[in-house]
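> Quick one: sequence and predicted model below, then my questions.
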Amino acid sequence: MPRLLTALATAAALALPTLATAQDMNPNVAARHAVMDVLAYNLGQIGGMAQGRMPYDAAVASAAANNIYHLSMLDIAPMFAEGTDNASAQGSRALPAIWTDMDGFNARWAALQTAAEAMKDAAGTDLASLQGAMGGLGGACGACHQTYRQPQ
């Protein structure tokens, strides 16, 4: 529970500057951005270790994986309210396909949860275990982004 509170506090802290500087941005979109930014930050830590760009540190890997897991367990439905797609809301890269295929979108989020749990169990064990769990986690992120997010 303390790790979940830490992850939520981090997400909120990252969202505040976004909300303050993007006054025209829909609060649901800003909240989504904050959650995705915290996910990306933590994924960058374990990804850097998996790719050998930074030394493996079991404590850092475990903390990052726990953060990802807890963020994946958030109820994101309120952040994906209708009218917050890229054609309707400033700053949104969410494609309308989310709302026309909500079951598929929810399945992709569930796949992230499963992959995040596997990473949580593997990350602090050793580098080989972390690397083994990276494919599932990266694949879950990529599958959703390829289908439901507008490219930059």
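Great, that's in hand. Residues are numbered from 1 along each chain as shown.
> contacts, neighbours, all on C-alpha from now
OK.
> Once you drop chain neighbours, what's closest to Ser92?
Asn86 (4.5 Å; Cα to Cα, 6 or more residues apart in numbering).
> burial count for the one you found?
16 (other Cα atoms under 10 Å).
> put this beside the first:
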Amino acid sequence: MKYGIALVAGLMTAGILGTSAISDSHADKAVLAAVKARQSQMTLYAFNIGLLGGMAKGEIEYDATAASAAAGNLAALSKLDQSRLWPQGSDNAALGDETTEALPVIWSADSTIGQKAMEMSEAAVALEQAAGGGLDSLRGAIGPLGKSCGSCHETYRKAQN
């Protein structure tokens, strides 16, 4: 009987600890999934900006249809709900530089990340309206988008070497 009680108590303890470990593991998976999703979104931004920037610099022949599509992609991406992509503890101090370049300052009380995201979205919408209107129109609208992206990266992303 004594051994039976000890066995049951041991199994219960193992079950509780196992459940806790599974929960912790699940939380880690959720944070890593959020980081992967936001990095994927940033990759899509870069892919579309690369085409538009190449056109603006004259490295890629201007194509109104392609420019409009890329700018439309940027505007749509900027409007996605990102609230679940930035959980607390998904910064480079918590996860390491190999996982993310996001700095912990994003989550500080005085963070301006929301304002910067809104400015980027406004610049993307303006670019969407301008991109198909000719090369000069594209060139005039891509600068503000680049500036909004850069201002966020300067403040909230680990410096690039």
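Arrived safely, thanks for sending. For clarity, every value in this text was computed on a predicted model and none was experimentally measured.
> counterpart of the residue nearest to Ser92 of the first structure in the second structure?
By TM-score structural alignment, Asn86 of the first structure lines up with Asn92 in the second structure.
> if I pick that match, what's in contact with it?
The neighbours of Asn92 of the second structure, taking Cα atoms under 8 Å, 6 or more residues apart in numbering as the test, are Glu98, Thr99, Thr100, Glu101, Ala102, Leu103, Pro104.
> swap in Ala37 of the second structure?
Ala37 of the second structure touches Leu85, counting by Cα under 8 Å, 6+ apart.
> What distance do you get for the aligned residue in the first structure for it to Met119 of the first structure?
Aligned against the first structure by TM-score structural alignment, Ala37 of the second structure finds its counterpart in Ala31. Distance of Ala31 of the first structure to Met119 of the first structure, given as Cα to Cα, to the nearest Å: 24 Å.
> Now do the same for Ala64 of the first structure: its match in the second structure.
Match for Ala64 of the first structure (TM-score structural alignment): Ala70.
> which stretch of helix or strand covers that match?
Assessed by DSSP states H and E, Ala70 of the second structure sits inside helix 64-78.
> ok, then the element right after that helix?
helix 92-95.
> after superposition, how close is that following helix to the first structure?
After superposition onto the first structure, helix 92-95 of the second structure sits on average 1.0 Å from its aligned residues (mean Cα distance after the TM-score superposition for the first structure).
> Return the set of buried residues in the next helix or strand along the chain from that helix.
Counting by DSSP H and E, the next helix or strand C-terminal to helix 92-95 of the second structure is helix 113-130. Buried residues in helix 113-130 of the second structure, counted by 16 or more other Cα atoms under 10 Å: 113, 116-117, 119-130.
> against the first structure, where does helix 113-130 of the second structure fall?
By TM-score structural alignment, helix 113-130 of the second structure lines up with residues 105-122 in the first structure.
> Just give me how far that stretch sits from the chain centre.
On the basis of Cα atoms, centre = their mean, to the nearest Å, stretch 105-122 of the first structure sits 10 Å off its chain's mean C-alpha point.
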